[in-house]
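> this one's sequence-less:
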């Protein structure tokens, strides 16, 4: 899935006929969380891995990137939103970044972008405890732009409005909005990826994975 997303973003970025991209989902949840055993079999943050490629593409995407979110947005389902320009969620959406709970570190530049967004104290509380938060809290933090009964319908309206705007002005404005942190985020993502890979092999991560598997009955 991640490689398909990476490929789609790269193609859309180079297609002058595409002005806006929306990321959404089928089914109840935006993301239910990655399978831990997939992590072990195919480490996700090795350069060239599908997850790594996806995060690079989403970070470097130059056009408006929107998201419509419902249900659970776990792990990368929350961190990826830090790279989206406008996100609309349903009222009952549940966000969480439980990396530390699994003996891991955050990803996608979250350790830089999240505290810049919500303040150090709030970011530290959420990232160090792994506690989830609601859509209302996400709006208050500035992680998402708003809440709608039908996020997909609302984000479609926004996408159509953006697509009707002068394209160069849109591209240049987004570039200016992102310019201050773009290179810094790239460096932080690299550091996070290296630490994530080391953490995967740690005893505390292995213990956390086994406890999670036991709870899921694997």
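Yep, that arrived. No experiment lies behind these values; they were computed from the predicted model shown. Numbering: from 1, shown residues only.
> can we go C-alpha only for contacts and neighbour counts from here?
OK.
> which residue is nearest the middle of the chain?
Closest residue to the average C-alpha location of the chain: residue 80 at 1.1 Å, with CA atoms, centre = their mean.
> how about the contacts made by that residue?
Listed by CA atoms under 8 Å, 6 or more residues apart in numbering, the contact set of residue 80 reads 55, 58, 108.
> relative to residue 94, which of those residues is nearest.
residue 108 (18.9 Å; CA to CA).
> from the contact counts, what lies against the longest helix anywhere in the chain?
Secondary structure of the chain per DSSP state H: the longest helix is helix 182-200. Applying 3 or more CA pairs under 8 Å, 6 or more residues apart in numbering; DSSP states H and E, one finds that helix 182-200 contacts helix 110-118.
> try this one side by side with the last:
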């Protein structure tokens, strides 16, 4: 069974995280498949937009801690980096449909999306500091630009969870809907009906002021993230996290 499903519906490619029994925690293989599909969609004229969604009751619990702790790949060319740069460089509209828990990369990837819909019960968090890590995916640059330094510091330094209502107030998501996937597909289909070159050029203009700066920030984050992941502090945090999970079970 594939943990990443892909289906083209008209001019929209839907990519579905399909590991519900693990809250869609993302492995290295899943990152690479997502990267490959997004990069393929960039060069496929029949695809006008991409929607990322999930099966099960959560968007994603973030990185698969067991997979990641054993091999914390964050170098350029690694599956994680390939995915992050695929969404950063994707020239067409990228839309996310979010529900349940959106942890770590489940929130930071949204900063690269052009439109995001969320279920009213969605809970967002970026608990990098809590795991002895640093922000990734360009979030140390994009999140303060979106919400301001004070709010970004509050959330990133505490790792606290925030609601769909707060996410909408921040401007992280566009809309809250009971059927978040239907809302996302409606956005995607509306955009797919627009002249495609005008859409691509408009997105490029919207991102032009920060695109290269973000490249450099993402590379710096990757270096620091890898150093942090290999530290004793992070390894202890990982062990504590896994111990808590086993007690819950």
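Sure, I can see it. Here the structure is a predicted model, which is why all the values come from computation and not from measurement.
> how far away from the center of its chain is the helix or strand just after the longest helix of structure 1?
Of the helices and strands lying after helix 182-200 of structure 1 in sequence (DSSP states H and E), the nearest is helix 203-216. Here helix 203-216 of structure 1 is found 24 Å from its chain centre; the criterion is CA atoms, centre = their mean, to the nearest Å.
> counterpart of residue 76 of structure 2 over in structure 1?
In structure 1, the residue paired with residue 76 of structure 2 is residue 47, using TM-score structural alignment.
> so how far is residue 36 of structure 1 from that match?
Going from residue 47 of structure 1 to residue 36 of structure 1 by CA to CA, to the nearest Å gives 19 Å.
> ok, those two, which is more surrounded?
residue 36 (18 against 14; other CA atoms under 10 Å).
> aligned partner of the more buried one in structure 2?
Aligned counterpart of residue 36 of structure 1 in structure 2: residue 65 (TM-score structural alignment).
> identify the residues contacting the closest residue to residue 144 of structure 1 other than its chain neighbours.
Distances taken as CA to CA, 6 or more residues apart in numbering place residue 87 nearest to residue 144 of structure 1, at 4.9 Å, with adjacent residues excluded. Neighbour list for residue 87 of structure 1: 66-69, 81, 143-146, 155 [criterion: CA under 8 Å, 6+ apart].
> go again with 7 Å.
Going by CA atoms under 7 Å, 6 or more residues apart in numbering, residue 87 of structure 1 touches 66-68, 144-145.
> again, but for residue 226 of structure 2
Listed by CA under 7 Å, 6+ apart, the contact partners of residue 226 of structure 2 are 72, 74.
> could you count how many residues lie near the counterpart of residue 157 of structure 2 in structure 1?
Matched by TM-score structural alignment, residue 157 of structure 2 corresponds to residue 128 in structure 1. When neighbours are counted by other CA under 10 Å, residue 128 of structure 1 registers 16.
> try residue 116 of structure 1
Neighbours around residue 116 of structure 1, by other CA under 10 Å: 12.
> what of the one 4 residues further on?
Using other CA under 10 Å, residue 120 of structure 1 has 13 other residues around it.
> what of the one 5 residues further on?
Counted with other CA under 10 Å, the neighbours of residue 125 of structure 1 add up to 11.
> roughly how far is the helix or strand it falls within from the heart of the chain?
Per DSSP H and E, residue 125 of structure 1 falls inside helix 120-129. Taking CA atoms, centre = their mean, one finds the center of helix 120-129 of structure 1 at 17 Å from the center of the full chain.
> tell me the angle of it relative to helix 110-118?
In terms of direction (axes from the mean of the first three to the mean of the last three CA atoms, to 10 degrees), helix 120-129 of structure 1 departs from helix 110-118 by 140 degrees.
> mind listing what's buried along helix 120-129 of structure 1?
Neighbour-count burial for helix 120-129 of structure 1, counted by 16 or more other CA atoms under 10 Å, picks out 123, 126-128.
> who touches it?
With CA under 7 Å, 6+ apart as the criterion, helix 120-129 of structure 1 contacts 97, 100, 114-115.
> cool, and stretch 88-95 of structure 2?
42, 48-52, 112-116, 184, 200, 204.
> how about the residues you listed in a markdown table, adding secondary structure?
What follows is these, written out as a markdown table (DSSP: H, G, I helix; E, B strand; the rest coil):
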| residue | secondary structure |
| --- | --- |
| 42 | helix |
| 48 | coil |
| 49 | strand |
| 50 | strand |
| 51 | strand |
| 52 | strand |
| 112 | helix |
| 113 | coil |
| 114 | coil |
| 115 | strand |
| 116 | strand |
| 184 | helix |
| 200 | helix |
| 204 | helix |
